[in-house]
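**Q** Could you look at this predicted model? Sequence included:
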Amino acid sequence: MEIRDAVPSDWPQIWPFLRDIVRAGETYTWARDETEESARAIWMAEALPNRTLVAVDGDTVLGTAKMGPNHRGPAAHIANASFMVAPQHSGKGVGRALGEYVLDQARADGFRAMQFNAVVETNTQAVKLWQSLGFEIVATLPEGFNHATKGYVGLHIMFRPL
């Protein structure tokens, strides 16, 4: 597996699994009917300090991450990132590899910490992964996420210094 900056030609492989993950309504705070045009504008970074990454095996995109500053101005030293792994590649270490890469890249880019604003508490696989990489749950917004099948569930804010 290689992790590299995404290029425009990666989008046709990213969009199908991104679309399906968002439409499932279980892990992302995006509108479930997000259009391809809008999703591409949100996900595909245009310029630094924002980055979009892909984990690939040969020509196959296994997963993707988006990272950049969580805030602007005097809070721009805190990074943020989002991750998606193609379901057929789940459980193969893609998420962990992307997470470790993003943490290293954020540190190299001069960020001092990373904050995840919206980790759905029922996404226990992600919560466990982030905790194993040193993140702590610093707050939970009760009923902050309207899960497609479980109704209103908590939304974790997770943080770790770099």
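**A** Arrived safely.
**Q** Going by C-alpha atoms from here, please, whenever you check contacts or count neighbours.
**A** Will do.
**Q** Now the residue positioned nearest the centre of the chain: which helix or strand?
**A** The centre of the chain sits closest to Ser82, judged by C-alpha atoms, centre = their mean, with a distance of 1.5 Å. Assigned by DSSP states H and E, Ser82 falls within strand 78-85.
**Q** Please compare the first structure with the one that follows:
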Amino acid sequence: MLACVLIREATTADWAAIRPFFRTIVAAGETYTYPRDPDDPTSRAMWMLDPPGRTVVAVDDDGTVLGTAKMNANHMGGAAHIATASFMVDPAHGGRGVGRALGEYAVDWARTTGFRAMQFNAVVETNTRAVALWKSLGFEIMTTLPEGFLHPTKGYVGLHIMYRRF
């Protein structure tokens, strides 16, 4: 586990540290519904949200970026009271509690910002570490879209919609 992790607003300068693990995770094609080879401007636009959305980084004591999360309203209009979030942890820093710290932060952000609930739209069912983490943070699987995701080695697998009310 981490001795200390600080979660702070991501800056433009942080993209240089996020970009390598963003590309690695997206190119692997195992956990995100993103195209596997987006160019840099597209990647940055997908991840580095403008307000009222929020992108944060988790850093250790020496300022190394360990992971990142983006948070925003899941929908507009009459459904804008439901938040969503996405998370990436640098694989070099996995298993150290960074994902949990970012998840707890995102839930707290959504609750204190005034959202009534949080929904994850597409949690790949074979991403068992993420599914277990979200369940431990109070999320439940509302439904699974069968064969909703083409995994590079496991073929078509389900996509969970996960939800937590505040």
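**A** Alright, I've got the coordinates. A quick note: this is a predicted structure, and the numbers were derived from the prediction, not measured.
**Q** sorry, back to before: give the aligned range of the strand holding Ser82 of the first structure in the second structure.
**A** Counting by TM-score structural alignment, strand 78-85 of the first structure pairs with residues 82-89 of the second structure.
**Q** average distance between the matching stretch and the first structure?
**A** Taken over the aligned residues, the distance from stretch 82-89 of the second structure to the first structure averages 0.2 Å (mean C-alpha distance after the TM-score superposition for the first structure).
**Q** which outside residues touch that stretch?
**A** For stretch 82-89 of the second structure, the external contacting residues (C-alpha atoms under 8 Å, 6 or more residues apart in numbering) are 21-22, 25, 66-75, 98-99, 102-103, 106, 110, 115-121.
**Q** those strands in the first structure, which residues are they?
**A** 2-5, 51-57, 60-69, 78-85, 113-120, 136-147, 151-161 (DSSP state E).
**Q** what about those strands, which gets the closest to Pro12 of the first structure?
**A** strand 60-69 (9.7 Å; C-alpha to C-alpha).
**Q** ok now that closest one, how far from the chain's centre?
**A** Averaging C-alpha positions (C-alpha atoms, centre = their mean, to the nearest Å) puts strand 60-69 of the first structure 7 Å from its chain's average.
**Q** Same question for stretch 127-141 of the second structure.
**A** Counting by C-alpha atoms, centre = their mean, stretch 127-141 of the second structure comes out at 12 Å from the chain centroid.
**Q** one step back: state the distance from the residue nearest to the centre of the first structure to Lys150 of the first structure.
**A** 22 Å (C-alpha to C-alpha, to the nearest Å).
**Q** now swap in Ser90 of the first structure and tell me
**A** For Ser90 of the first structure relative to Lys150 of the first structure (C-alpha to C-alpha), the value is 22 Å.
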